[in-house]
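> this one's sequence-less:
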């Protein structure tokens, strides 16, 4: 199982530690790979350095100075989170070229890329030893230079490379057909139903990038993707059992 832990779902240190414990407890049932973002900690580091935070097409424009700040912030968060999960090792794209990538458009976005390859042998070796890999959303190019990658699509690439399902832990309970009516929370959606929801408008706004990430994971090879809230302790196991969140299938 791959778990994408969103930066916005980590704002509370107490909740972050609770979810980390849940991830650690899953080891008794299945191997888990965690990939995390870090929007809030990145914003804080950029502000401390006086670097403007700017987005284009939903992607954080990344100058060389911003790249240095982003890597510093994510590396610190990565080690903290792996320590909270326990029996885990924090890794970035630089480590054994774990995440390989290519830049999208240097002129438009700076050092922002997409994942083109995953060192699955390293992940399998760690999982085989009972260790949980905790990955930060940075990749390296052919020359070993680091790049910023969208955490959702990076997690989808990892799930696809491993051929495993993925849970996106975010700040919403899932996909609603009639938001905010709790009775309209969709337990499961097919790709076709997602496209229908987009066309009819009940999937819109901030939910669009979330379902796009889920569809990307399916396209990459994941058998299913779940969008669930990481804001409540205990939701992770329920999401994996199909009792929480919205499961998106081909």
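Okay, I see it. Worth saying up front: this structure is predicted, and the values here are computed from it rather than measured.

> going forward, measure contacts between C-alpha atoms and count neighbours the same way
Fine.

> Could you identify the longest strand within this structure?
strand 112-118 (DSSP state E).

> what residues does that one touch?
59-62, 97-106, 139, 147-150, 153-154, 157-158, 161 (CA atoms under 8 Å, 6 or more residues apart in numbering).

> Make a ChimeraX selection of the buried ones in the residues you listed.
Entered in ChimeraX, the line below selects the buried ones among the contacts of strand 112-118, by 16 or more other CA atoms under 10 Å:
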select :60,61,62,97,98,99,100,101,102,103,139,147,148,149,150,153,154,157,158,161
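
> Got another one to weigh against that:
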């Protein structure tokens, strides 16, 4: 249930009947092939409604209806929804996935601002012309001949992209003259530009007219000379000018990876940046992308984020809370306290725990829960604005595993992924954890993604991580859940009402 201003965090998932591993969702890409013969639908109003219904159904296949609706509402309300950087390799290898995702966004009334490069194609053409591509400090050295080949190639790749979208019925507008630049260092890099100005007026006009604006990363000097600019750099400058909600870099790898080869789901820069940059595996392209993302986000509104994602997973990244690639945000530092005296405003904590529940017993239950916290160890996790509050009870003689006793989050806290930062902080402190959620909750899948396994009975779902279902540590807690639908933590009434995330 979502309530204003506070709600207990809603969860989403399919109900399960026994211990199971983490759930997985149906990817939208599996449904896209069914639409190969439907592109003419947009040319009549009736057919357009059919297309939009197909789009709506496809969105529901990758997440809950509430999820897709809230993200769509957020994106639709933004002046600039997204700056999308497309590398040359994506146009070369993943044009179909990219254009179908852009078709879906178009049918939803969303138009990203797209800037693309053509690096791999340029390397190939230069080698065919007997010119060895040269780089200095990661920047392509661009002489007059290289620039001439690049100019022709960029136009061809731009046309390839716009033609494909036109075939699908997506209205596009190819823009030039958006980037103004000076020479970065003519003696060192030749015709390479440093962007000094972004002419946003053509982009704004295209968006208002219902077109998807597409541009290359070539810039112009004041005297009309074309200059080569790295597409990542051009996308960042475009983002600084437009201040979008999302800055999306499409990548063949689909995200950033840590030292064990696992994809990094989210990076909270305010909390994690220094630690990440000290890791031995954070090198080369990974280190550069994190550093550049921080430099960019430090100049954008707090609500903006950077995403690195494979084009086939773009819609899953945009319209589900768990996403699919690597999400990078400035985030908020997560505070931790271990006594009630450390809270600056206890009345505020009571209000958060009470929410807008009308049950006359809620206040008394909150009072007893506060008494329990006063007499027992706990750790509370929250952000500066208190958009998310979690309270964890440590292991004890009766509970060998830590308990997530309550988790409260506002709608804005959910959309800004503060809950991800809070849960990450909890996981660092507690190698094993359990919590209980209502089976009827529409957002159950989020917790499936955070757990190692689950079990449901009596209308509730038991989640855990860091241990096995048949382990001695979990046995007594699990037995309480099977018998009563909750796990006793001293006062069963407190546990049954506050000791579950619902």
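Noted; the coordinates are in hand. Every value quoted in this text rests on a predicted model; they were computed, and no experiment measured them.

> Quantitatively, what TM-score do the chains reach?
Once the chains are laid over each other, their TM-score by TM-score structural alignment, normalised by the length of the first structure reads 0.88; 239 aligned residues with a CA RMSD of 1.9 Å.

> and the alignment partner in the second structure of residue 83 of the first structure, how far is that from residue 407 of the second structure?
Counting by TM-score structural alignment, residue 83 of the first structure lines up with residue 163 in the second structure. With the distance defined as CA to CA, to the nearest Å, residue 163 of the second structure ends up 49 Å from residue 407 of the second structure.

> The two: which is more packed in?
Counting neighbours by other CA atoms under 10 Å for residue 163 of the second structure and for residue 407 shows that residue 407 has the greater number, 28 against 14.

> ok, now which ones touch the residue nearest to the more buried one when sequence neighbours are not counted?
Nearest residue to residue 407 of the second structure in three dimensions, chain neighbours excluded: residue 390, at 4.3 Å (CA to CA, 6 or more residues apart in numbering). Applying CA under 8 Å, 6+ apart, one finds that residue 390 of the second structure lies in contact with 380, 381, 382, 404, 405, 406, 407, 408, 422.

> Touching, the first one and residue 388? I think so.
No - taking CA atoms under 8 Å as the definition, residue 380 of the second structure is not a contact partner of residue 388, at 10.3 Å.

> how about residue 80 of the first structure, secondary structure?
Under DSSP: H, G, I helix; E, B strand; the rest coil, residue 80 of the first structure falls in the helix class.

> how many neighbours does it have?
Around residue 80 of the first structure there are 13 residues (other CA under 10 Å).

> Ok, residue 253 of the second structure next?
Residue 253 of the second structure, neighbours per other CA under 10 Å, totals 13.

> part of a strand, is it?
No - Residue 253 of the second structure is assigned coil when assessed by three-state DSSP, not a strand.

> Under the alignment, what does it map to in the first structure?
Using TM-score structural alignment, residue 253 of the second structure pairs with residue 172 in the first structure.

> do the same with residue 484 of the second structure
Residue 484 of the second structure maps onto nothing in the first structure, by TM-score structural alignment.

> Tell me how far the most centrally placed residue in the second structure lies from residue 305 of the second structure.
For the second structure, residue 327 is the residue whose C-alpha lies nearest the centre (CA atoms, centre = their mean; 4.3 Å). Counting by CA to CA, the gap from residue 327 of the second structure to residue 305 of the second structure is 7 Å.

> Residue 129 of the second structure now?
Distance from residue 129 of the second structure to residue 305 of the second structure, by CA to CA: 40 Å.

> These two: which is more packed in?
residue 305 (23 against 12).

> Where does the longest strand anywhere in the second structure end up in the first structure?
The longest strand of the second structure (DSSP E) is strand 402-409. The counterpart of strand 402-409 of the second structure in the first structure, using TM-score structural alignment, is absent.

> And stretch 450-457 of the second structure, by the same measure?
So stretch 450-457 of the second structure is aligned with nothing, judged by TM-score structural alignment.

> And stretch 118-134 of the second structure, by the same measure?
Using TM-score structural alignment, the residues of the first structure aligned to stretch 118-134 of the second structure are 38-54.

> same deal with stretch 379-388 of the second structure?
Using TM-score structural alignment, stretch 379-388 of the second structure finds no match anywhere in the first structure.

> repeat for stretch 188-202 of the second structure
Against the first structure, the aligned range for stretch 188-202 of the second structure is residues 108-122 (TM-score structural alignment).
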